[in-house]
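[1] After the sequence you'll find the predicted model.
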Amino acid sequence: MPHLVTVAHGTRTPEGNQVAAELTAAAAAQLGWPATTSYVELCSPLFADVVATTAGPTVVVPLLLSTGYHLRKDLPAAVDAAEQPDLVSLGGSLGPDPLLALAQADRLREAGATPGQPVVLIAAGSSDPLATADLEGAANLLAHAWGAPVRLATMSGLGTRPEHVVRHGDAVSPYLLATGHFHRKARHDALAAGASVVADVIGPHRFVVDLVCQRATSMQVAERFSA
């Protein structure tokens, strides 16, 4: 039986780190696998420490929404440094994915957004152009799931800041799994720019749990065929 390891970014906000733990526990229960939650930084256990002493087949599902430095550099380096790196299957970013878009649409409705209301997807952002392509894909998927136009804003790195994208009366969907610095900033900047509704973070939504399970099982199947 594989061991599921999830890896989130990590935050100094305890409630934000708890989201990763809840997602992991729910996915483990659904899969029937043992599981461990880990973090890139700012919270323990660190991914590098968890994967260092891998003792059996391990499936790593990053709880990161887009491509970036951590996925392309930090996580592969940690796997390469493990005692048995050949036992570790490392997945890609969680997004963009239609299940994430459906979860965002649910959060918008829960916050009081109305059908047809224009939406701004606000992401943390990255300096990696590949991440920008991921975020544009996420905005397109949300537009399809929501049935209305969705514009993209980022709070750092490449892209346009919320104050230049959000218009009076818009609804805002934070493209964030968990609360923390970027969530607080997204909410503040969106409301200051005139947003009428700001949805909650995606959080441990049932669709995200399903997505983690899908990624884990598809990686397990791929590993069997490559063995």
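    Arrived safely, thanks for sending. Note that the coordinates shown come from a computational prediction; the quantities given were computed from them, not determined experimentally.
[2] make it CA atoms for all contacts and neighbour counts henceforth
    Will do.
[3] tell me, which helix in this protein spans the most residues?
    With DSSP state H setting the assignment, residue counts place helix 206-226 as the longest helix in the chain.
[4] Can you give the distance of that one from its chain's centre?
    15 Å (C-alpha atoms, centre = their mean, to the nearest Å).
[5] Would you mind listing the buried residues in it?
    Across helix 206-226, burial judged by 16 or more other C-alpha atoms under 10 Å covers 207, 208, 209, 210, 211, 212, 213, 215, 216, 217, 219, 220.
[6] ditto for stretch 19-38
    Per 16+ other C-alpha under 10 Å, stretch 19-38 contains these buried residues: 19-28, 31, 34-38.
[7] List the contacts of it.
    1-8, 44-47, 50, 63, 177-178, 203-204, 208-210, 212-213 (C-alpha atoms under 8 Å, 6 or more residues apart in numbering).
[8] Second structure for comparison follows:
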Amino acid sequence: MNTGNLILAVHGTRDPHGTAVARSLALDVAELVRQPARLAFADVRTPTVGQVAARTPGPLVVVPAFLASGYHVRTDIPHQLARAGRADAVVTPALGGHPALLDTAVRRLDDAGYRTGDAVVLACVGTSDPGAGAELRRAAADLSRRLGTRVEVAFIATGGPTVTERVAQLRERGHRRVAVASWLLAPGLFHDRLAHAGADAVADPLCPAPAIARAVVDRYRRAVVGQPA
């Protein structure tokens, strides 16, 4: 039963592959909830979250497919909804804190050739939001516990150190091998930069993966009925 129209809000990318992955995620989510999952973009591409919300009647649940609750989740998406006259929409927490994402990150790292004993960097887009920064550090701490080794946070677009700088620092400390775990949802410019960071292993983005679609559905169902998927 449809108890709320689902909008899947993603950042947006000019990379066609990244956009295709986002559309595939929306289709996978729609199949799981047996109703449309309307894809909307917070930035770069259209339709925007506000545009999709304005033309979608009835109750709305917006699931932000972001890995931390930075500017887009805390400010931009709510403002877009308000300007569209849909301040009544429910916005769920960002995906980043969902355990399925950590599980997927570990699998991606293993698939990339991670070896026990490797130094590990968690590559994040970056943020100037202190709360989002704390969430990214928690993700690195969670990954540290899963791998049994310290995981260093590094950034691609905002903040520092950069992934390249962090890899170099680890080399200087005597680590022979460095692996990069990708805290990115989809391929695109940001992930492409990781290939030039000097690491021995670079994990793929988290999507496509069935676990990520299930995480979106879990966020949605908790919002509409208060129960996990």
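    Structure received. Not measured: the values here are computed from a predicted model.
[9] Among the contacts of stretch 19-38 of the first structure, name the ones in helices.
    47, 50, 208, 209, 210, 212, 213.
[10] centroid residue for the second structure?
    The centre of the second structure sits closest to residue 67, judged by C-alpha atoms, centre = their mean, with a distance of 3.5 Å.
[11] which ones are touching it?
    94, 95, 96, 97, 136, 183, 184, 185.
[12] how about it, what's its match in the first structure?
    Residue correspondence to the first structure (TM-score structural alignment): residue 67 of the second structure is matched to residue 65.
[13] Pull up the gap between that match and residue 93 of the first structure, please.
    5 Å (C-alpha to C-alpha, to the nearest Å).
[14] ok, now residue 186 of the first structure?
    Counting by C-alpha to C-alpha, the gap from residue 186 of the first structure to residue 93 of the first structure is 21 Å.
[15] So which of those two has more stuff around it?
    Shown here are residue 186 of the first structure and residue 93; by other C-alpha atoms under 10 Å, residue 186 has more neighbours (27 against 21).
[16] number of nearby residues for whatever residue of the second structure lines up with residue 187 of the first structure?
    Under the alignment by TM-score structural alignment, residue 187 of the first structure pairs with residue 195 in the second structure. Residue 195 of the second structure has 15 neighbours, counted by other C-alpha under 10 Å.
[17] got the contact list for residue 195 of the second structure?
    Counted by C-alpha under 8 Å, 6+ apart, residue 195 of the second structure has contacts residue 202.
[18] rerun that using 10 Å as the cut-off
    164, 180, 201, 202, 203 (C-alpha atoms under 10 Å, 6 or more residues apart in numbering).
[19] re earlier: when you filter the contacts of stretch 19-38 of the first structure down to buried only, what's left?
    Counted by 16+ other C-alpha under 10 Å, the contacts of stretch 19-38 of the first structure give 2-8, 45-47, 50, 63, 177-178, 203-204, 208-210, 212-213 as buried.
[20] Touching, residue 45 of the first structure and residue 39? I think so.
    Yes. The pair residue 45 of the first structure / residue 39 is scored as a contact, 6.3 Å apart, by C-alpha atoms under 10 Å.
[21] Between those two, which contacts overlap?
    7, 10.
[22] which stretches of the second structure form helices?
    Using DSSP H, helices in the second structure cover 16-33, 49-54, 71, 77-83, 99-111, 130-147, 163-172, 189-194, 210-225.
[23] who wins for proximity to residue 153 of the second structure among those?
    helix 130-147 (6.3 Å; C-alpha to C-alpha).
[24] outside of that closest one, which residues touch it?
    67-71, 73-74, 96-99, 101-103, 105-106, 116-118, 120-127, 148-154, 159, 181, 183.
[25] make it 8 Å
    Identification of contacts with helix 130-147 of the second structure by C-alpha under 8 Å, 6+ apart yields 67-70, 96-97, 102, 106, 122, 124, 126-127, 150-153.
[26] mean shift between it and the first structure?
    Here helix 130-147 of the second structure, set against the first structure after superposition, deviates by a mean of 1.3 Å using mean C-alpha distance after the TM-score superposition for the first structure.
[27] Compute the inter-axis angle for that helix and helix 99-111.
    50 degrees (axes from the mean of the first three to the mean of the last three C-alpha atoms, to 10 degrees).
[28] follow-up on the earlier one: what's the closest of the helices of the second structure to residue 60 of the second structure?
    Of all the helices of the second structure, helix 49-54 comes closest under C-alpha to C-alpha, at 7.6 Å.
[29] in the first structure, what residues pair with that closest one?
    Counting by TM-score structural alignment, helix 49-54 of the second structure corresponds to 47-52 in the first structure.
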